[in-house]
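Trainee: sequence plus predicted model, see below.
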Amino acid sequence: MFSLIADEATDCAAMAQMALCVRYLKDSEIREEFLGVQMDYIRGQGYDGASKMSGLYRGVQARIRQQYPEAVYTHCKAHCLNLAIIHASKCTYVRNMMATVQTVAFAFNMSAKRLLKFQETLGCDPTSREEMEERQKLQSSCETRWAARADAFHTFLCLYRTVVTSLEDLGANGDTKAAANSLSVLQFDFIITLVTAEHVLAAVVELSTMLQQKACHLLRAATETRVIIATLKASKMKCLALLMVVPVSTATAERSFSTMRRVKSYLRSTMTTERLSGLGLLNIYQEKKLDAERIVDMFAAKKERRLALIFKV
């Protein structure tokens, strides 16, 4: 038994060409080959989401199932992942960030003057040069394989200081386009979105690569997908926890000053900071019950005192 895999592309003469492959088991090894087959043994079909191929009633998969009902159709999971990334990237912040990264990359790579300035700045930054190894320029984003954009975002993040310095220097020398790009990459929205998108795609790109391997099967794909989802959920909770602890205002600290005025008055102006802090806590948390016996025991146990606070039998 086997499954049929098909995809379509346009050649250099603008003619549509279709590739047909089969996926089968031989000696417990998964294989995908260009082979002539007997359709009686077909058990599966795999295409992308094109309506001509995946149409429910008139698509190729539907017509094949009319003659061979056991040929179950599977939408290419790598293509599904790519569509999911595209859908998630419709957010305005993500779309603007991707456009800025692409614009800056083109601005440097398509201009000899800007590229020379970029390479000179990179040469003066040993940290960025070490992280990028042999790379000497930014990477442009792939237009179709969105998971592959993780590499472009990672490169941009590693070279962020070099990018900003180069743009500012070019802008100071009259390059208005570089000056505008400099303002864009310094925006908080751009920075936080770039870091977040790079983190998410760095995890997803491994899944995308795995889904395109010949040896990958549905059980492994489902297992690895659950692992990625769990990892991203954990990262989401950490980010939410961080946002929760970031203060919104300093009102609580300001309210404590009213306690300070009651505790440290004109008659007690020589009070030390440690004593003020202790009395302030007692005053603010008056509703909390204190164990006087335990406090005396802790005070007495710190060192020997003239007054016998603890009686030994």
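Mentor: Done, it's in.
Trainee: can we go C-alpha only for contacts and neighbour counts from here?
Mentor: Noted.
Trainee: what comes up buried for the helix or strand containing R226?
Mentor: Per DSSP states H and E: R226 is located in helix 218-245. Within helix 218-245, the residues that count as buried by 16 or more other CA atoms under 10 Å are A221, E224, T225, I228, L232.
Trainee: structure two is appended below for comparative analysis:
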Amino acid sequence: MEREHWRHVLIRIAAIVKRLAKNTLPFRGDDERLNVENNDLYLQMVKMVDDTTGFGLATKLQKALIKLALDIDGIRGQGYDNESNMSGTHKGVQRRVHEMNPRAFYTSCNAHSLNLALCDMVNCRSKAVSFFGMIQRIYTSFSSSTKRWQIFKDNVKGLTVKPLSQTRWESHVESVKPIMEQTAQIREALLDLAETNEDPKVNSEAESLATHELQNFEFLLGMVMWYRLLHAVNIVSKFLQTESMDIDHAIDLLQGLVSFLEDYREIEFPIFMDETTKKRLRSATLLSLLNSCMNLEKYLEHYELSDISGDDLCS
């Protein structure tokens, strides 16, 4: 037990050292003693890091119950997230509490389980990973400097782009929504960035996102599909985390989500295709749309006569 404890201590110390080194932060300060003001960053972070092993957290829980004059034998249920230090079947908090009180049955956090299922679903598909990587690239293109962010604000008057959350996958809906609802404006902002920025790398990235990714049918289709899916999951996830959540309503919502996913797979795809086609047309600039119409006029031409007028079709 003690050996395991010190192994975790060493892991946490190594993590602190790596974090400071990665961010080129100084280790030493005015004072190299614990629990004094103005000591170095390393000691400050060591003090912040506590024993987060199953043993350490279970011990803290036990002490807190004693302080509150509550008997641990009165526990009839436990509910934590799916991290190994909390839910581990051998050394997690739930296991150690169950050893002290066999009637303290454990149930995993449904909201966290739903989040993990969504995370695994995305990470097992390369196209999904690529799609969300593109969403993050669009955000980074504008957020890397105040000047670039101002270009975004000058072109997009509604929702701002947001970074992807690495812990709450269902909240990715907030990152997809601004791009889905403002595709044309964000494309113009990227083109503006490509024309005005002096960094060739930034210019190339912005132009590529504007002329390729945001005009790519597969990306636009993925945006429509993922927004609908994430929106449905997010509603259920938020309810599962509310203090007023009741089990009957939670079961109804989860069953409704399962039905939604079944219909989503079977009958929704043609709807997504139609919506994506309309979105692609809306996101096209007037010039590119005119060029397409003129090309169609030329394609239908025979003996200098055509079935359509490119100008009339565009207008």
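Mentor: Cool, the structure landed. Bear in mind that the values here come from a model prediction, so they are computed numbers and not experimental data.
Trainee: and which of the buried residues of helix 218-245 of structure 1 is nearest C76 of structure 1?
Mentor: A221 (11.5 Å; CA to CA).
Trainee: how big is the offset of the longest helix anywhere in structure 2 relative to structure 1?
Mentor: Longest helix of structure 2, by residue count under DSSP state H: helix 217-240. Once fitted to structure 1, helix 217-240 of structure 2 is off its aligned match by 0.9 Å on average (mean CA distance after the TM-score superposition for structure 1).
Trainee: residue range for that helix in structure 1?
Mentor: Taken onto structure 1 by TM-score structural alignment, helix 217-240 of structure 2 occupies residues 188-211 there.
Trainee: centre of the chain versus the matching stretch, how much separation?
Mentor: Distance, stretch centre to chain centre, for stretch 188-211 of structure 1: 4 Å (CA atoms, centre = their mean, to the nearest Å).
Trainee: just checking, what packs against the helix holding R226 of structure 1?
Mentor: Secondary-structure packing of helix 218-245 of structure 1 (3 or more CA pairs under 8 Å, 6 or more residues apart in numbering; DSSP states H and E): helix 188-211.
Trainee: check which residues of the helix it packs on are buried.
Mentor: 190, 193-194, 197-205, 207-208, 210-211.
Trainee: now the angle from that helix to helix 218-245?
Mentor: Angle between the axes of helix 188-211 of structure 1 and helix 218-245 is 160 degrees (criterion: axes from the mean of the first three to the mean of the last three CA atoms, to 10 degrees).
Trainee: residues in contact with helix 188-211 of structure 1?
Mentor: Identification of contacts with helix 188-211 of structure 1 by CA atoms under 8 Å, 6 or more residues apart in numbering yields 77-78, 81, 93-94, 96-97, 147-151, 153-154, 157, 184-185, 216, 221, 224-225, 228, 232.
Trainee: could you tell me where the helix or strand containing I179 of structure 2 falls in structure 1?
Mentor: Counting by DSSP H and E, the element that carries I179 of structure 2 is helix 173-181. Helix 173-181 of structure 2 corresponds to residues 150-158 in structure 1, going by TM-score structural alignment.
Trainee: check the mean deviation of that stretch from structure 2.
Mentor: Looks like 1.0 Å for stretch 150-158 of structure 1 (mean CA distance after the TM-score superposition for structure 1).
Trainee: mind listing residues that contact that stretch?
Mentor: Here stretch 150-158 of structure 1 makes contact (CA under 8 Å, 6+ apart) with 101, 128, 131-132, 138-141, 163, 194-195, 197-198, 201-202, 205.
Trainee: and those, which two are the farthest apart?
Mentor: V163 and V205 (24.6 Å).
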